[in-house]
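Peer 1: Take this sequence and fold it.
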Amino acid sequence: MSAEAATELARTLKALADPARLRVLSLVAGAEGREVCACDLTTPLGLSQPTVSHHLKVLVDAGFLQRDKRGVWAYYSLVPGALDRVTGALPGAR
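Peer 2: As a prediction, this is how the structure comes out:
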C-alpha cells in the first residue's frame, strides 16, 4: 500500500472510529427501506440533534452515507459498496 493510499484509508477509518457513528451505520443498515430520517436518530442514539447532524455529515463526507433532502427532512441511506471499499483496501481482510 502506498503512503498516499494509507493516508486516505486512515482518513476513512477515522470516520468509523466513533461509537456513535458505528451505531448510526447500524441503525441505517437495519432500518426498514434501508433509510432513516435524521429526526428519528436522536432518541435511539441519546444525542442532541446538532450532534447527530455532525456525525451524519462526517459519514456523508467519508462516503459511507448518502443524503436525500425531502422538504425540511433529510433521509440517509448507505452508499452501496462503501464498507466493501474499506475491507478491500486491507490485504487478506476478506
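
Peer 1: Please count neighbours and contacts with C-alpha atoms only from this point.
Peer 2: Will do.

Peer 1: Find the nearest non-adjacent residue to the most centrally placed residue in the chain, please.
Peer 2: For the chain, the residue nearest the mean C-alpha position is Leu59 (3.6 Å; Cα atoms, centre = their mean). With Cα to Cα, 6 or more residues apart in numbering as the criterion, Leu59 has its nearest non-adjacent residue at 5.7 Å, and that residue is Leu65.

Peer 1: for the helix or strand the residue nearest to the centre of the chain falls within, packing partners?
Peer 2: Per DSSP states H and E, Leu59 falls inside helix 49-61. In terms of contacts (3 or more Cα pairs under 8 Å, 6 or more residues apart in numbering; DSSP states H and E), helix 49-61 is packed against helix 3-16, helix 19-30, strand 65-70.

Peer 1: compare with the first, here's sequence two:
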Amino acid sequence: MFDQETNVVAFKPRASVAHHPKSLLERIYAAGALSVRTDDKATKTAAVMLQALGFLVIEEILADGTPRRLQRGEARGAMDRPWRLLKPPFSGEPGVPDGGGAFPA
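Peer 2: So this is what the prediction gives:
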C-alpha cells in the first residue's frame, strides 16, 4: 500500500469582516452610533477616511469606559482602543439620528 497525499487547507475565520464605506455610513446614520472593536482595523481604516471627509465623528473609549472625541489626525494614533463611530451633529447632538437620516435643508 502507499500513502495517499491529501490537499487539505485549513482556513482561519476572519476576525472582522471588511465593510464598504457606504455600508458603514448607512449603518451609523441609521443607528446614530456604532461600536468598533479594538482589532477591527478594516472598519477603523474606513472610518478614518470618512472622518477626514467630515462624514462621521470618532470617539475612542478610554480604559474607564468614558468616550473621548478624536479630532482629525488623532485617530491613527488611537487604533489600540475600542471606538464609537457617530453620525455628525447635522441636526443637534452627535450620534442622534434625524428624521429619515437626511441632511437638513
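
Peer 1: Dump the helices and strands packed on helix 49-61 of the first structure into a markdown table; add mean neighbour count and distance to Leu78 of the first structure as well.
Peer 2: Converted to a markdown table, these look like this (neighbours: other Cα atoms under 10 Å; distance: least, Cα to Cα, whole Å):
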| stretch | mean neighbour count | distance to Leu78 of the first structure |
| --- | --- | --- |
| helix 3-16 | 13 | 13 |
| helix 19-30 | 16 | 7 |
| strand 65-70 | 15 | 5 |
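
Peer 1: Looking at these, spot the one closest to Val52 of the first structure.
Peer 2: helix 19-30 (8.4 Å; Cα to Cα).

Peer 1: Would you mind giving the orientation angle of the closest one with respect to strand 65-70?
Peer 2: 70 degrees (axes from the mean of the first three to the mean of the last three Cα atoms, to 10 degrees).

Peer 1: elements contacting helix 19-30 of the first structure?
Peer 2: So helix 19-30 of the first structure, by 3+ Cα pairs under 8 Å, 6+ apart, packs with strand 35-37, helix 42-45, helix 49-61, strand 73-78.

Peer 1: ok, back up a step: measure the equivalent of the residue nearest to the centre of the first structure over in the second structure to Ser23 of the second structure for me?
Peer 2: Under the alignment (TM-score structural alignment), Leu59 of the first structure maps onto Leu50 of the second structure. From Leu50 of the second structure over to Ser23 of the second structure the distance is 12 Å, taken as Cα to Cα, to the nearest Å.

Peer 1: likewise Ala33 of the second structure?
Peer 2: Ala33 of the second structure is 13 Å from Ser23 of the second structure, by Cα to Cα.

Peer 1: Ok, Ile58 of the second structure next?
Peer 2: 17 Å.

Peer 1: cool, Pro89 of the second structure as well?
Peer 2: 19 Å.

Peer 1: can you check Leu70 of the second structure too?
Peer 2: For Leu70 of the second structure relative to Ser23 of the second structure (Cα to Cα), the value is 22 Å.

Peer 1: Next: Ala31 of the second structure.
Peer 2: 12 Å.
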